[in-house]
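> sequence first, then the predicted structure, then my questions.
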Amino acid sequence: MAEIVITNENFESEVAKSDVPVLVDFWAEWCGPCKMMGPVVAEIAEEQAGKIKVGKCNVDDNGELAQKYGIMSIPCFILFKNGEVVAQTVGGQPKDALTQFALQ
């Protein structure tokens, strides 16, 4: 399963009401480290399909969500369980570390 595009409009249905944990990658088109993490995030989405859901939220297009979750630096990865934030990390990461983070 590929990553899901998370927007202000679908956040409630895709993240808040998800029955599996959701890893959301807050990113922007102009962000170099975000672009670097793109393929890593895509691989995790494929490899962990069924265990977790992986979403990408463009902070420029979805400022409301970025503001709600206090996104100050990107890439920012937030893990949601039952609609609640359970963990957050910022910056580029090795795939193994991000996978471990997502599966906690």
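Looks like it came in fine.
> okay, CA-based contacts and neighbour counts for the rest of this
Fine.
> how about residue 85, secondary structure?
On the three-state scheme (DSSP: H, G, I helix; E, B strand; the rest coil), residue 85 is labelled strand.
> make sure it is actually in contact with residue 68.
No: in this structure residue 85 lies outside contact range of residue 68 using Cα atoms under 8 Å: 11.6 Å.
> in addition, the following structure is provided for comparison:
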Amino acid sequence: MKSSFQDIITQDVPVLVDFYADWCGPCKMLAPILQQVKAELGDDLKIVKIDVDKNQSLAAKYQVRGVPTMILFKQGNQVWRESGVLQAQDLVAIIKNNQ
């Protein structure tokens, strides 16, 4: 059974959603950065990638106008968002500040 987006973002741990597109250069740069963040935070963070071309209604709902856009959810509430590429240590600090 496939989880709904709402089920995914209302987990006990913060959920970082990466809205991306396959054709987006900066999105490709962000992928290894997100892997570093996940490696550092482990089970304290869930990372979900959403392809805006395949999930246009979801991208529209969250007013994603550019990719990559990252949105951090805590128990279903949006607590932070940023468009563009951030460094791993900056992302880790932001996530820790919002835990």
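Looks like it arrived, so ask away. Owing to the predicted nature of the structure, the values given are computational and were not obtained by experimental measurement.
> which ones are touching the residue positioned nearest the centre of the second structure?
What sits nearest the mean C-alpha location of the second structure, by Cα atoms, centre = their mean, is residue 17, with 2.0 Å. With contacts defined as Cα atoms under 8 Å, 6 or more residues apart in numbering, the neighbours of residue 17 of the second structure are 47-50, 70-73.
> show me just the buried residues among these.
47-48, 50, 70-73 (16 or more other Cα atoms under 10 Å).
> with neighbour numbers in mind, choose between residue 85 and residue 68 of the first structure.
It is residue 85, of residue 85 of the first structure and residue 68, that has more neighbours when counted by other Cα atoms under 10 Å, with 15 against 8.
> other residues contacting the longest helix along the first structure?
Counting by DSSP state H, the longest helix found in the first structure is helix 32-47. In this structure, residues lying in contact with helix 32-47 of the first structure by Cα under 8 Å, 6+ apart are 1-3, 25, 27-29, 52-54, 74-75, 91-93, 95, 99.
> apply 10 Å and report the result again.
Residues from elsewhere that reach helix 32-47 of the first structure (Cα atoms under 10 Å, 6 or more residues apart in numbering): 1-4, 23-29, 49, 51-56, 74-76, 91-96, 98-99, 102.
> same question for stretch 96-104 of the first structure.
21-24, 37, 40-41, 43-45, 47-48, 51-54, 77-80, 86-89, 92-93, 95.
> distance of the residue of the first structure positioned farthest from its centre relative to residue 62 of the first structure?
Distance from the centre of the first structure peaks at residue 30, with 17.1 Å (Cα atoms, centre = their mean). Distance, residue 30 of the first structure to residue 62 of the first structure, using Cα to Cα, to the nearest Å: 15 Å.
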